[in-house]
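Engineer: the sequence isn't on hand, but the structure is:
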């Protein structure tokens, strides 16, 4: 017999289950596992003291603790106003308590609050209302409070707190995106300084006079919108000292480029390049860029690296000059380490001017990609020299990427450990989640795990988590794109990678992945364009050399393929695919001995190599047939 509504109600009551509307508070300690590992007894005492404070304040605000596991707390309240008051009191009292401890011993809590319908089962509560509170807590910064739209609507005008809107976020297993607000706790009623940046709408100037008028108008209004069509732009950021819970990323200062044209009317060009470079570097979440308003105070002044480090806290400084003569433009640039004054890199770009803005965008794109690569390598070198006890989450991520680049089973396992340690130090660090997902993806791809399907699932989950934590971090979209490409779902892969390119067009990894998707889906022209762009940023980007060789071969350019693959294999002689395509290109050009030697290397590296397996990586039948024919002509099965 099927139970009717009355029967169902009676059955639920008999088992102690009922529904109610409640304000749910979810709290969790940041870095608890790390502190327990370093000082178990002391951390336990600090946690117990924090829990006593939290439990007492929950009761004082008419709430009840309905769940706790180690360093986490779940409580519900009949009043959403009291739930928020309780959360604010918790953070203020814990902040005073933490002031007595050094930063590495402070237990800071993240708090999320939601108002929703829940199932009450004895002493426990369940439902989407609880899940959303927990997801908000996971997004929150240490020592902060995040609330949902429903909470904000109910308390607005009733409490003397300011709220900062953070946009809508998609949470796992929650069908609709949730509008999120941060409670400002700096005591001023205004939002505290915050790192995330948002696009600024602006129109691209199409004429030089329009650009000058726009610059003058915005300067007069005290405004400036960095970037143009290619770069999109975000709010620039003034660099502040890193506090507890903030990733200590390297700071880079771009000083105003000097106008060496001998014509003051060309000043707009050197200023525009500086502006665009600041905006483009600001798209890299691994960097912190000194804002335009600060660096332009150095315009026309001599500033040595030591002074830049002392006054701006910058680890790297970028300087340059712009010279325009008739229809040619020359840009010189250099990157310097401010701590020792060492010149890390310098380059000169010279172009013919057809459309000044098109040329400027192209140069900026190459320039920013190269700078990001150089700074990352310098930072990896620093991280490798640090003793383990001094490593922060950022350092662990750098070490993890260095191990990933080795492309070995042991390096992959070590990379995973580094990324896990970074996440343990800061669970909201999106880049660390991307790194761990990338490690799982590589483990499945290269056969370094007994459970490849499980590894691929983990890679996707970490990618989704990264996007959830920070939708503007391009790496999460790149990893999702890899997952879709691996499953030959090219439309989804393209959508994710296009989003990543939109976020950061100057990132070599982003452009390399778009080239990979173009190559696999059959857009050979697009693949070549993307791969050549990456090599203009980073000439020793090893994976791209092999992919570009394949693209040249499939485009009917065996001689170009041969040249680039020979250079790639000179550095990385373990690349099976590179040797295979080298064999095919050599055979097509009539270089029989070279083709046979390359085929022998393929079979030595992979005795189970099959031409059809390699060709299956590419979607277009005619390209698969061309590749198989070339491989078989070289003597490969």
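Structural biologist: Looks like it arrived, so ask away. Treat the numbers as computed from the prediction; the structure is a model and nothing was measured.
Engineer: contacts, neighbours, all on C-alpha from now
Structural biologist: OK.
Engineer: tell me what the strand or helix carrying residue 530 is packed against?
Structural biologist: Using DSSP states H and E, residue 530 sits in helix 524-537. Helices and strands touching helix 524-537, by 3 or more Cα pairs under 8 Å, 6 or more residues apart in numbering; DSSP states H and E, are helix 356-385, helix 508-521, helix 542-554.
Engineer: one more to weigh against that first structure:
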């Protein structure tokens, strides 16, 4: 038997968060929403050189030869969902996972550990969230297209994988980006350090609080057996008046400082 070829590709997975609950609450209306969701995904795949490989229920698996096109497609999809009145009215949210890696090209599709990794990344995402791996960012290059940006979320254990995966959230400009920790396990106890509030009339003193928090993050990062939430993630809550317990939940942190 001849050896099957390998290709380096970008794998895209998506599905609807809480689809079972939506079916239960919407009944026959869900069929129309599912069809509109599929139309938006397929339109973006066709426009940005994505190849649909498999569809099961509300899940999509597609591949891209060009990683930047995959990022553009994800941005356009999330923007499209955010502007649909029907999506807002029923709390409709799509989660996505994108990963770049090697896979065997077989007559039946694409085979390999990296395909499974991409699928697990999608499963870890929250509704409305697009998760990326470092290989996506390396392949896409900087700056990201469509004015998109990323936030580093930390290292997480994906189901079936022994080593933690570094995950980034794609920030889509112009829409509400839910900032939630991935739905998976962290390999180590986790602490998040929030920026300190300096009670002073001088706005320049705010830098003092940031500097103190950054020094603590650096110091804690050197402690064995402890996972520290990235500065970009914890500082995103600077202007939000949330209960620390809620922030800890969103960051999947065991301790908030």
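Structural biologist: Looks like it arrived, so ask away. Keep in mind that this is a model prediction, so the values were computed, not measured.
Engineer: return the distance of the helix holding residue 530 of the first structure from the chain's centre.
Structural biologist: 22 Å (Cα atoms, centre = their mean, to the nearest Å).
Engineer: identify the residue range in the second structure corresponding to it.
Structural biologist: Helix 524-537 of the first structure lines up with nothing in the second structure when matched by TM-score structural alignment.
Engineer: pipe the helices and strands packed on helix 524-537 of the first structure into a markdown table and attach mean neighbour count per row.
Structural biologist: Formatted as a markdown table, these follow (neighbours: other Cα atoms under 10 Å):
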| stretch | mean neighbour count |
| --- | --- |
| helix 356-385 | 18 |
| helix 508-521 | 25 |
| helix 542-554 | 24 |
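Engineer: so which of the ones you listed is nearest residue 134 of the first structure?
Structural biologist: Minimum separation from residue 134 of the first structure across those (Cα to Cα) falls at helix 508-521, 31.5 Å.
Engineer: report the angle between that closest one and helix 356-385.
Structural biologist: 110 degrees (axes from the mean of the first three to the mean of the last three Cα atoms, to 10 degrees).
Engineer: what residues does helix 508-521 of the first structure touch?
Structural biologist: Helix 508-521 of the first structure is contacted from outside by 369, 373, 474-475, 478, 481-482, 485, 490, 493-494, 497-498, 500-501, 504-505, 524, 526-531, 533-534, 537-538, 544, 547, 551, 617-620, using Cα atoms under 8 Å, 6 or more residues apart in numbering.
Engineer: how does it look with 7 Å?
Structural biologist: By Cα atoms under 7 Å, 6 or more residues apart in numbering, the residues outside helix 508-521 of the first structure that reach it are 369, 478, 485, 490, 494, 497, 500-501, 524, 526-527, 530-531, 534, 537, 544, 551, 617-620.
Engineer: could you do stretch 108-117 of the second structure as well?
Structural biologist: 11, 53, 101-105.
Engineer: residues in the first structure aligned with that stretch?
Structural biologist: Against the first structure, stretch 108-117 of the second structure falls on residues 123-132 (TM-score structural alignment).
Engineer: make TSV out of the contacts of stretch 108-117 of the second structure and add distance to residue 217 of the second structure.
Structural biologist: Output for the contacts of stretch 108-117 of the second structure, formatted as TSV (distance: Cα to Cα, whole Å):
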residue	distance to residue 217 of the second structure
11	33
53	43
101	32
102	35
103	38
104	41
105	44
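Engineer: ok, and the most crowded of those residues?
Structural biologist: Ranked by neighbour count (other Cα atoms under 10 Å), the contacts of stretch 108-117 of the second structure have residue 11 at the top, with 30 neighbours.
Engineer: let's have the contacts of stretch 108-117 of the second structure in TSV, adding distance to residue 247 of the second structure and secondary structure.
Structural biologist: Formatted as TSV, the contacts of stretch 108-117 of the second structure follow (distance: Cα to Cα, whole Å; DSSP: H, G, I helix; E, B strand; the rest coil):
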residue	distance to residue 247 of the second structure	secondary structure
11	31	strand
53	38	strand
101	33	strand
102	36	strand
103	38	strand
104	41	strand
105	43	strand
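Engineer: the one helix or strand residue 119 of the second structure maps to: average distance to aligned residues in the first structure?
Structural biologist: Using DSSP H and E, residue 119 of the second structure sits in helix 113-124. By mean Cα distance after the TM-score superposition for the first structure, the fitted helix 113-124 of the second structure averages 1.9 Å away from its aligned residues in the first structure.
Engineer: ok, and for that helix, which residues are buried?
Structural biologist: 114-124 (16 or more other Cα atoms under 10 Å).
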